[in-house]
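In: How does the following fold in three dimensions:
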Amino acid sequence: MELEVRHLRALCAIADTGSVRKAARLLGMTQPSLTTQLQRIENAIGGELFTRERTGSRVTPLGRSVLGRARPIVAEMNALIEEARSAAGRATGSRLWIGSTNSRAVPGWLRRLRARFPDVDTTIRTDASPNSLLQMIADHQLDVAFVHEVAGAPLRIPEGVELRVLVPREPQFVVLPDVHPAARLPVVRLVDLAHDQWMVDPSVDGELTGLRRVLAAAGINPRMVYGDYMTAADLVAAGEVVSPCQPTARARPGTAVRPLEGDPLTVRLMVACRAGAAAPPGIEAVFGDLAAAYREVAWSCTAYRAWLVRQDPPLPPFQLPERLPVPVPVPQ
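Out: I've put the predicted structure just below:
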């Protein structure tokens, strides 16, 4: 087997994410496919590059040596691809690649961008992992990304990526069966859900950690199951689980969306792009359109609107996002 650039990208992705599962999502592959590819790479090299642990994949000394050679090659190839894409964009018009974690603000954002830039080829990539989207910004695979950071679980910010805060503190609500006794309450306490089974998606960076933290702080240790949030919605409607959700979430038949007392679980909503001169043209307008789209969705949701009017001031600051400092590179 001859190693190709795609194989080197796979090794870098596993090292950067610390997990074959997360790396597969970043690369747009299935986990079994990436596992098979890694085994073939290790067979070709003649040694183990990662040790498989319960918490993920750890780089071996041989792996560090291989990655030291692989990273410059991948970086050069990324630069070559970006230059070629930029040249193609100049020849045929313009393009804008945006990314986002799951959010109901995305359709309105896209609608506004396409109205503002009718001659721009705007495409979107969605991913459950904010860290994966940030890495795609750094690798020139995306121009802009809309991400969230769970309180107490900081994101990994790659070198050269700039973040701006859209909403400093968005509360996370809970979705529960509409026949649940707590569904009759305007605001739900965590202790009201102490005997329920909770469902969370562990592939969404920080969400499992954040939920465990707030449940422990409330002095409860409920049963926990894992899966994606589309499945969770079906199980909530069936009366099997309760689940954290965004405040902009729509209540499906058989479910109710309620705020949590004291807002113990929160996230920070941010937009990311490459820093300085590397930022795409028109970035301020792109940020402004996202703020408008988020505001539109926020006020259209009954539960979130009620939460907003109880705040002081009653509406979070949706002006152009505050720019955060470009982070110091973290050693790999």
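
In: make it CA atoms for all contacts and neighbour counts henceforth
Out: Will do.

In: Against which helices or strands is the top helix by length along the chain packed?
Out: Counting by DSSP state H, the longest helix found in the chain is helix 61-92. Helices and strands touching helix 61-92, by 3 or more Cα pairs under 8 Å, 6 or more residues apart in numbering; DSSP states H and E, are helix 5-17.

In: can you state the direction angle for the helix it packs on and helix 61-92?
Out: Comparing the axes of helix 5-17 and helix 61-92 via axes from the mean of the first three to the mean of the last three Cα atoms, to 10 degrees yields an angle of 110 degrees.

In: buried sites along helix 5-17?
Out: 7-17 (16 or more other Cα atoms under 10 Å).

In: would you turn those into a markdown table with distance to Thr123?
Out: Below are the buried residues of helix 5-17 laid out as a markdown table (distance: Cα to Cα, whole Å):
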| residue | distance to Thr123 |
| --- | --- |
| His7 | 26 |
| Leu8 | 26 |
| Arg9 | 23 |
| Ala10 | 24 |
| Leu11 | 27 |
| Cys12 | 25 |
| Ala13 | 23 |
| Ile14 | 26 |
| Ala15 | 28 |
| Asp16 | 25 |
| Thr17 | 24 |
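
In: how far does stretch 137-144 stretch from start to finish?
Out: One end of stretch 137-144 sits 7 Å from the other (Cα to Cα, to the nearest Å).

In: those helices in the chain, which residues are they?
Out: Assigned by DSSP H, the chain shows helices spanning 5-17, 20-27, 31-45, 61-92, 106-116, 130-138, 207-217, 229-237, 283-300, 302-309.

In: Next, the buried residues of the fourth one.
Out: Burial within helix 61-92, assessed by neighbour count using 16+ other Cα under 10 Å, is assigned to 63, 66-67, 70, 74, 78.

In: can you check the second one too?
Out: Of the residues in helix 20-27, those buried under the neighbour-count criterion (16+ other Cα under 10 Å) are 20-27.

In: Closest one of those residues to Pro171?
Out: Minimum separation from Pro171 among the buried residues of helix 20-27 (Cα to Cα) is found for Lys22, which lies at 25.9 Å.

In: how close does the closest one get to Ala217?
Out: 28 Å.

In: Kindly reformat the buried residues of helix 20-27 as CSV containing distance to Gly99.
Out: Output for the buried residues of helix 20-27, formatted as CSV (distance: Cα to Cα, whole Å):
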residue, distance to Gly99
Val20, 21
Arg21, 19
Lys22, 16
Ala23, 17
Ala24, 17
Arg25, 14
Leu26, 12
Leu27, 14
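
In: To check against the first, give me the structure of this:
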Amino acid sequence: MENTVKIRNLKFYLLLLISGFIFSLFSCEKDEMTMSREGLLNDSSEANLKKIDLSSKSDKMYPIFDSNFELALIEKGLDDHLDGQVLKETVLSITELDISASGISSLNGIEYFVNLIKLNCNNNNLTTLDLGKNKALEELTCNTNQLEFLDVRKNKDLKVLHCNTNQLQSLDLRKNTLLERLFCNHNLLESIDLSENKSLIELYLNNNKLTSLDLSENSVLERLLCNKNNLESLDVSNNNSLLFFRCNNNNISCIQVNQEQLDNIPSGWPGGHGEGEAPDDGGEHDDGGEHGNDGENGGHDDGGDEGNTQFIYSLNCNE
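Out: All right, here's what the predicted structure looks like:
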């Protein structure tokens, strides 16, 4: 009887021990799950904070995709380190930017420079250039690149365009009604529409493939250089302000003029009084883009001719 009671007590204590062990095990697992959940929540909170920080930073920055473009900005003191982005505040403060000779292949990101008035990107490796977002732009210099496409149709304030020594086969300037000076030597243009550029004062189109050139709407034009093209005719009868022109190495023998011009051939025209004496320009005129800097040497591009072609001036070259 006594043994039976002892066995029962032993079983009871054993059962209590097992129950306690199971309870402890369950409590540990619960604590671990709680800690794990809290850890996940903490991690999630940190991730959200990081996301917020990144988002906040992104709101203050603009992306720059070409590392050489960003390096050029760093050299100008407009950025501090190479990370593919630049401060929005800095970009919006820039009105003039010279990033010439910087090895740039793409100007993606230039669209954020919405207050840009003057841009010089000479001597780079650009093949396309779209400045549709830079509506304040007044002067663009993009000589000596490899441009096959140049879009300035939305730059209605553009007054000066230098695009010498590229691969342009076409150039749409019909929306650039304020354009005063165009330097587009050494390209592949076969035609160009200047009918809407009524403010044009200077026109340089040497070394292209032009077969015709209509200047009837350019009444204030003062300087014209169109050497080394495929022109067969030229009518300057509506260009009473024309003081200087060269049109050597074309297929032109007769220049159509009006009576006033015929009576007094300007000195800056081939065959005019004091032929070859161009008006003083202060060394500001285009040298044809041979050196990548317009007017650097203060010369006038004559297309490489040693002498001036002699023309017949007539009131009607078709007779």
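
In: Assuming the best superposition, what's their TM-score?
Out: TM-score for the superposed chains, counting by TM-score structural alignment, normalised by the length of the second structure: 0.26, backed by 139 aligned residues with a Cα RMSD of 6.4 Å.

In: closest to Val257 of the first structure out of the helices of the first structure?
Out: helix 302-309 (6.9 Å).

In: Tell me how many other residues surround Ser24 of the second structure.
Out: 12 (other Cα atoms under 10 Å).

In: dump the residue contacts of it.
Out: Ser24 of the second structure makes contact with no residue under the criterion Cα atoms under 8 Å, 6 or more residues apart in numbering.

In: which one of the buried residues of helix 5-17 of the first structure is nearest Leu166 of the first structure?
Out: Using Cα to Cα, Thr17 comes nearest to Leu166 of the first structure of those, at 25.2 Å.

In: which non-adjacent residue is nearest the closest one?
Out: Closest residue to Thr17 of the first structure apart from its sequence neighbours, by Cα to Cα, 6 or more residues apart in numbering: Ala23 at 6.0 Å.

In: hang on, isn't the one you found packed against Arg9?
Out: No - assessed by Cα atoms under 8 Å, Ala23 of the first structure is found out of contact with Arg9, at 9.7 Å.

In: State the distance from Cys273 of the first structure to Ala24 of the first structure.
Out: For Cys273 of the first structure, the distance to Ala24 of the first structure - Cα to Cα - is 23 Å.

In: what does Ser100 of the first structure give?
Out: Distance from Ser100 of the first structure to Ala24 of the first structure, by Cα to Cα: 17 Å.

In: do Leu235 of the first structure as well
Out: 26 Å.

In: can you check Val297 of the first structure too?
Out: 32 Å.

In: same thing with Trp307 of the first structure?
Out: 38 Å.

In: May I see the buried residues of helix 61-92 of the first structure arranged in TSV, with distance to Val286 of the first structure as well?
Out: Compiled in TSV, the buried residues of helix 61-92 of the first structure are given as follows (distance: Cα to Cα, whole Å):
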residue	distance to Val286 of the first structure
Gly63	40
Val66	39
Leu67	36
Ala70	34
Val74	29
Asn78	24
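
In: What count of nearby residues applies to Leu215 of the first structure?
Out: 18.

In: same question but for Thr141 of the second structure, I mixed them up
Out: The number of residues near Thr141 of the second structure, taken as other Cα under 10 Å, comes to 22.

In: Surely it and Asn120 touch.
Out: Yes - counting by Cα under 8 Å, Asn120 is a contact partner of Thr141 of the second structure at 4.7 Å.

In: Tell me the spatial nearest neighbour of Leu87 of the second structure, not counting adjacent residues.
Out: Met61 (4.5 Å).

In: out of the buried residues of helix 5-17 of the first structure, which one sits closest to Glu162 of the first structure?
Out: Once Cα to Cα is applied, the member of these that ends up nearest Glu162 of the first structure is Asp16, at 18.5 Å.

In: And the closest one, how close does it get to Arg274 of the first structure?
Out: 18 Å.

In: got it, and Val147 of the first structure?
Out: Distance from Val147 of the first structure to Arg274 of the first structure, by Cα to Cα: 14 Å.

In: the more surrounded of these two?
Out: Using other Cα under 10 Å, the more surrounded residue of Val147 of the first structure and Arg274 is Val147, with 28 against 23.

In: The more buried one against Val271, yeah?
Out: Yes - applying Cα under 8 Å as the test, Val147 of the first structure and Val271 come out as touching, 6.1 Å apart.

In: Give the burial count for Val167 of the first structure, as a bare number.
Out: There are 20 residues near Val167 of the first structure, going by other Cα under 10 Å.

In: which ones are touching the nearest residue to it once chain neighbours are set aside?
Out: Computed as Cα to Cα, 6+ apart, the closest residue to Val167 of the first structure that is not its neighbour in sequence is Leu269, at 5.0 Å. Listed by Cα under 8 Å, 6+ apart, the contact set of Leu269 of the first structure reads 146-149, 165-170.

In: re earlier: name all residues that make contact with the residue nearest to Thr17 of the first structure.
Out: 10, 13-14, 16-17 are the contacts of Ala23 of the first structure under Cα under 8 Å, 6+ apart.

In: switch the cut-off to 10 Å
Out: Ala23 of the first structure is in contact with 9-17, 29-31, 34, 132, counting by Cα atoms under 10 Å, 6 or more residues apart in numbering.

In: would you turn the residues you listed into JSON lines with distance to Tyr229 of the first structure?
Out: Shown next, in JSON lines, are the contacts of Ala23 of the first structure (distance: Cα to Cα, whole Å):
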{"residue": "Arg9", "distance to Tyr229 of the first structure": "29"}
{"residue": "Ala10", "distance to Tyr229 of the first structure": "27"}
{"residue": "Leu11", "distance to Tyr229 of the first structure": "29"}
{"residue": "Cys12", "distance to Tyr229 of the first structure": "28"}
{"residue": "Ala13", "distance to Tyr229 of the first structure": "25"}
{"residue": "Ile14", "distance to Tyr229 of the first structure": "24"}
{"residue": "Ala15", "distance to Tyr229 of the first structure": "27"}
{"residue": "Asp16", "distance to Tyr229 of the first structure": "25"}
{"residue": "Thr17", "distance to Tyr229 of the first structure": "21"}
{"residue": "Met29", "distance to Tyr229 of the first structure": "20"}
{"residue": "Thr30", "distance to Tyr229 of the first structure": "19"}
{"residue": "Gln31", "distance to Tyr229 of the first structure": "19"}
{"residue": "Leu34", "distance to Tyr229 of the first structure": "24"}
{"residue": "Ser132", "distance to Tyr229 of the first structure": "18"}
